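Q: Sequence plus the predicted model coming up.
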Amino acid sequence: NIPRDIIRRFTCTYDGAEVFSADLFPAVSANPFIAFTLVATTSGTIDFTWTDDAGKTQTASATITVS
């Protein structure tokens, strides 16, 4: 028996302010495609955080430069 381990929550912040979040449920695809729009008016860091059933988190970051 393989224990369930699915993503429960996805959040995106830009310079520390939440710009998008989604709560995911078992009925969502095993590999969901998440898309959203963000207009960056100043340079900053965008952070993505995925949280699973056990409360573990995985993060990724990128710097956006507005010229």
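A: Structure received.

Q: okay, CA-based contacts and neighbour counts for the rest of this
A: OK.

Q: Which stretches in this protein count as strands?
A: Applying DSSP state E to the chain gives strands spanning 7-14, 17-23, 44-52, 57-64.

Q: Check the spacing between Thr45 and Thr57 real quick.
A: Look at Thr45 and Thr57: by CA to CA, to the nearest Å, they are 18 Å apart.

Q: The structure to be compared is supplied as follows:
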Amino acid sequence: MATRPMRIRAVQKDGVTEVKALMSHIMETGQRKDGEGNIVPAHYIDLVEAKWNDQTVLSAQWGPAVSRDPFLSFKFKGGEKGDKVAITWKDNKGESRTDTAEIR
């Protein structure tokens, strides 16, 4: 399912790092019906975690109300140019993906 990597950008300015990420995921709610009237099974991200130098800087629980290919933006204090930020998502079907970006 998760074939495309996340597009992550992390920029540090004045002691604050801003992270923006675009995730590739279908985010199916489980309430839509297909052309034959059958319910399309739910398939959505339910946990997102971001780490900087193995320290968790964001942990979020999501549900089916989040749109397809979600965009996430957040800031945290700290981070130096060259440090790595890793974002991991897990979905309700047990799939997961982790991608990293270097802080600029």
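A: Now that the structure is in, tell me what you want to look at. All of these numbers come straight from a predicted model, not from anything done at the bench.

Q: Overlay the chains and give the TM-score.
A: Comparison of the two superposed chains (TM-score structural alignment, normalised by the length of structure 1) gives a TM-score of 0.75, and 65 aligned residues with a CA RMSD of 2.0 Å.

Q: still on that earlier bit, let me know which of the strands of structure 1 is the nearest to Thr37 of structure 1.
A: Among the strands of structure 1, the nearest to Thr37 of structure 1 by CA to CA is strand 17-23 (8.9 Å).

Q: That closest one: average distance to aligned residues in structure 2?
A: When structure 2 is overlaid, strand 17-23 of structure 1 sits 0.5 Å from its aligned residues on average, using mean CA distance after the TM-score superposition for structure 1.

Q: quick one, that strand and strand 44-52 angle?
A: 20 degrees (axes from the mean of the first three to the mean of the last three CA atoms, to 10 degrees).

Q: Pull up the aligned stretch in structure 2 for strand 17-23 of structure 1.
A: Mapped onto structure 2 using TM-score structural alignment, strand 17-23 of structure 1 spans residues 55-61.

Q: contacts for the matching stretch?
A: Contacts to stretch 55-61 of structure 2, defined as CA atoms under 8 Å, 6 or more residues apart in numbering, come from residues 46-51, 76.
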